[in-house]
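Participant: Okay, here's the prediction I keep looking at, along with the sequence it came from:
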Amino acid sequence: MTVTARASTAPPPAVGHSTNLVGVPTPLLASRAFNEHPVPLSIAGVREMNRSFFTMLDDSPTLADAAEAFHKYMAAVFDLEPEQHETARRTDGGVRRFRSSYLRLFKGWGYDNNSPEGAVLKGWVESRFGLFPTFHKGPIPAMGCKAWADYISEKMSSRFHNNSIYVQLDIMYGFCQWALNRFVAPGESHLTLWRGVNDYDEHQMVERLEKRRVVIRMNNLVSFTSEREIADCFGDNILEARVPTAKVVFFSRLLPVHPLKGEDEFLVIGGDYAVNVSYF
């Protein structure tokens, strides 16, 4: 199998903003060099503003205990009781808007990563890590195109911004990084993950290294799986990548119950990845 097909050969657009909240220049963060030689990442202020939470985590003997601490902390700080995830009754008999939660965003992402929930998640990556999305309902070659306008409209919708949703995602990322370093991949800088695709519409070809090894610019947030057999279900072309643990936003085993449980899914910050391509 040869990678030609429909991979874009147009010059890749600007990767993102000049600044971000993780202290690594955005072009470097997006680069193949970073993905092959990463450094730990931390969103500014998260640990400082949530010291009690991370103290609880350090006292957790297992990942299950840590997940319970995370659930209780998020419920207390953001008032995320089950009835508030969708709708809740008002005392006057009407219905008030649900309190937005990270779980609701995952639910929408699981159905369609080009959904409004997907736009909010991509917007969070843009805000915190500085990376522009490269695809939302269509390729985004530059600001001002229709896909960019759709993305901006959906990511800024008040529907999902009524409960400090970006702050929720900040804490979730901090918890994910803590769990990877403590329980899942201690001492490891990378995980080998797979992604199945049928075409390359959502991926920009940056460089061909070998016949079946290429550098692809991934969207600023992208799904992988830790099981190659699962990747087979999503496309005939299988992309195998070494993903920095620092770029993992969420993974299936992090929480006991969540909408992405069935596919051993990893949500990963994008950029330029050298990937091996094989055919199912």
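Facilitator: Nice, I can see it.
Participant: From now on I want contacts and neighbour counts done on CA atoms only, so please keep to that.
Facilitator: Fine.
Participant: for the protein, what spans make up the strands?
Facilitator: For the chain, applying DSSP state E gives strands covering 87-89, 95-97, 190-197, 204-210, 213-225, 237-244, 248-251, 265-279.
Participant: Next one for the comparison:
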Amino acid sequence: MKVEDSPLGGGGATRPDSLLALRGHRTNMVGVPAEVLSTTAFNASPRILRIHGTRGTHGELFEALDEVPTAEAAADVFQGYMAQTFGLNPDFSGAEGSDGKRRFRASYLRLLKGWMFDSNATEGAVLKGWAESRFGLLPTWHKEPIRRFASDAWRTYGEEKTSTRFHNNHIDLQLDLLYEYCQWWIRRGWPDAPMPARAQAIRLYRGVNGVDEHHVIERPDKRTAVLRLNNLSSFSIERDIAGQFGDYILETQVPIVKIVFFRDILPRYPFRGEGEYLVVGGDYRVSVSLF
């Protein structure tokens, strides 16, 4: 959706230290190797993904969620649990100490807000770093294409993803819970939800200025392509909204298990981009059309 999220430009031979030579790390925390998770075959026949230990460690949260009658009540239960567990305030700004002074504590809400404002900011790097560690997928873009490990682009990403300002207060665990809550919310099956509870995928859109701004894996014809997307990417559920970000529209089926966040799961928060979905990347088969 955002041009700044665009992965690598296509073509060219790969060097031994090239990120294009790899799909991801050998290990991750979801039990499906990155070599499988990143493929179009996985997207066509997805498996359930669980971040190791998250639901078991926080079983009381999901037991409480199972008892709520409405999506709004579920959001309140989740927000309350996160506030109590991680000492968060609902205004994105951190927490207040016993002396009444404001303390900055890294918050998943602050990261989401930062991503939606500018996914190339430090908040975006932290989120991409979380996706890398949990799903094993390597980033392909942060401020610029990341083509090699031994590059300025990789070093910049590495420095920002471990920023002490945002990388405290168990931020990775917060994001683990956000992902698992998102998956629970979808499977719960609410009236007026954007997808059925048993759906395997949802049709989403992304606006781009040209297909070649992505790394093209395959181009069977002018209307179809297989693209390698960044390890965390933005899509829209509305075609018209996606069209605001480029002359071409990429349309694809995104597996439900690759959805990390969308606004419906936290309806009381004024996030920008109402139709925006935060999606785990990899190789996607897309249809290409002019807006």
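Facilitator: Here it is on my side, so go on. Remember, predicted model here, so these are calculated numbers, not experimental data.
Participant: Give me the TM-score for these two chains.
Facilitator: Here the superposed chains carry a TM-score of 0.92, computed using TM-score structural alignment, normalised by the length of structure 1; 273 aligned residues with a CA RMSD of 1.9 Å.
Participant: With respect to Pro38 of structure 1, which of the strands of structure 1 lies nearest?
Facilitator: Minimum separation from Pro38 of structure 1 across those (CA to CA) falls at strand 237-244, 6.3 Å.
Participant: Could you point out the residues of structure 2 onto which that closest one aligns?
Facilitator: Mapped onto structure 2 using TM-score structural alignment, strand 237-244 of structure 1 spans residues 248-255.
Participant: So which bits of that stretch are buried?
Facilitator: Neighbour-count burial for stretch 248-255 of structure 2 flags Tyr248, Ile249, Leu250, Glu251, Thr252, Gln253, Val254, Pro255 (criterion: 16 or more other CA atoms under 10 Å).
Participant: Which residues outside that stretch are in contact with it?
Facilitator: If you take CA atoms under 8 Å, 6 or more residues apart in numbering as the criterion, stretch 248-255 of structure 2 is touched by 43-44, 46, 200-211, 239, 242-243, 279, 284-291.
Participant: List buried residues within those.
Facilitator: The neighbour-count test (16+ other CA under 10 Å) applied to the contacts of stretch 248-255 of structure 2 identifies 43, 46, 200-201, 204-208, 211, 239, 242-243, 279, 284-288, 291 as buried.
Participant: So which residues of structure 2 form helices?
Facilitator: 34-37, 40-44, 54-57, 59-65, 71-86, 108-117, 122-135, 152-161, 171-188, 239-242 (DSSP state H).
Participant: From the contact counts, what lies against the third one?
Facilitator: The reference is to helix 54-57 of structure 2. In this structure, helix 54-57 of structure 2 makes packing contacts with helix 171-188, judged by 3 or more CA pairs under 8 Å, 6 or more residues apart in numbering; DSSP states H and E.
Participant: So what's the residue count around the residue mapped onto Leu41 of structure 1 from structure 2?
Facilitator: With TM-score structural alignment as the matching criterion, the partner of Leu41 of structure 1 in structure 2 is Leu49. Using other CA atoms under 10 Å, Leu49 of structure 2 has 17 neighbouring residues.
Participant: Pull the contacting residues for Leu49 of structure 2.
Facilitator: Val30, Gly31, Val32, Val257.
Participant: Scan those and report the most crowded one.
Facilitator: By neighbour count, taken as other CA under 10 Å, the most surrounded of the contacts of Leu49 of structure 2 turns out to be Val257 (21 neighbours).
Participant: any idea how far that residue lies from Ile186 of structure 2?
Facilitator: Taking CA to CA, to the nearest Å as the criterion, Val257 of structure 2 is separated from Ile186 of structure 2 by 9 Å.
Participant: Thr252 of structure 2 now?
Facilitator: As for Thr252 of structure 2, its distance to Ile186 of structure 2 is 19 Å (criterion: CA to CA).
Participant: List the contacts of the counterpart of Asn20 of structure 1 in structure 2.
Facilitator: Taking TM-score structural alignment as the alignment basis, one finds that Asn20 of structure 1 is matched in structure 2 by Asn28. Asn28 of structure 2 sits next to Ala34, Ser133, Arg134, Phe135, Gly136 when contact means CA under 8 Å, 6+ apart.
Participant: The match of strand 237-244 of structure 1 against structure 1, how far on average?
Facilitator: After superposition onto structure 1, the average distance of stretch 248-255 of structure 2 to its aligned residues comes to 0.4 Å, using mean CA distance after the TM-score superposition for structure 1.
Participant: And that stretch, how far out from the chain middle?
Facilitator: A distance of 15 Å separates the C-alpha centroid of stretch 248-255 of structure 2 from that of its chain, computed with CA atoms, centre = their mean, to the nearest Å.
Participant: what does stretch 72-83 of structure 1 give?
Facilitator: The gap between where stretch 72-83 of structure 1 is centred and where its chain is centred comes out at 22 Å by CA atoms, centre = their mean.
Participant: Please identify the buried residues of it?
Facilitator: Of the residues in stretch 72-83 of structure 1, those scored as buried under the neighbour-count criterion (16+ other CA under 10 Å) are Tyr73, Met74, Phe78, Asp79, Leu80.
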